[in-house]
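Student: next come a sequence and a model predicted from it.
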Amino acid sequence: MDIAIMSMSLNQGRVQQQASLSVMKMAIGNAEQQGEAVQELISSANVKALQQAAQPHLGGNIDLKL
């Protein structure tokens, strides 16, 4: 195999690997930001409001007997 062709193919593989790593780092950064946003949303949310949203039919009526 010619040395020039071998060098070009090695460099091309290296560039592809660097591109893949940079895309993966961007995806990880986005996932971390979304995770932090979800944690902030959960910590600031009212638990009763979340329960009411999850089960809206509960607690709407009161049965009284006199």
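Tutor: Sure thing, it's come through. Residues are numbered from 1 along each chain as shown.
Student: switch to C-alpha atoms for all contacts and neighbour counts from now on
Tutor: Fine.
Student: for Ala19, list the residues it contacts.
Tutor: Applying Cα atoms under 8 Å, 6 or more residues apart in numbering to Ala19 gives no contacts.
Student: tell me the SS of it?
Tutor: Under DSSP: H, G, I helix; E, B strand; the rest coil, Ala19 falls in the helix class.
Student: structure B:
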Amino acid sequence: MIDIAPLSTSLNQAKVTQQTSLAVMKLAMETGKQTANEQVKMIEKSKDPNLGKVIDKSV
């Protein structure tokens, strides 16, 4: 005969672990998204419209 109480406890612990992992993953994804957006903004601000138009060459 199966004891229901330990089985229920075990299933609840697994559920909590899964929910915690999902919450951490969502947080990591959001942080990554924010970091990427900030990097894009920094790159856009640092663009020089004259960059790459003239090449200095010495022989």
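Tutor: Sure thing, it's come through. What you see is a predicted model, and the numbers here were worked out from it, not measured in a lab.
Student: just how off-centre is stretch 37-49 of structure 1 within its chain?
Tutor: Centroid displacement of stretch 37-49 of structure 1 relative to its chain, using Cα atoms, centre = their mean, to the nearest Å, is 16 Å.
Student: how about stretch 1-16 of structure 1?
Tutor: Distance, centroid of stretch 1-16 of structure 1 to centroid of chain: 36 Å (Cα atoms, centre = their mean).
Student: for structure 1, just list every one of the helices.
Tutor: 3-44, 47-54 (DSSP state H).
Student: for Ile62 of structure 1, find the nearest of these.
Tutor: Closest approach to Ile62 of structure 1 among the helices of structure 1 is made by helix 47-54 (15.5 Å; Cα to Cα).
Student: output the helices of structure 1 as JSON lines; include the columns distance to Ile62 of structure 1.
Tutor: Output for these, formatted as JSON lines (distance: least, Cα to Cα, whole Å):
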{"stretch": "helix 3-44", "distance to Ile62 of structure 1": "29"}
{"stretch": "helix 47-54", "distance to Ile62 of structure 1": "15"}
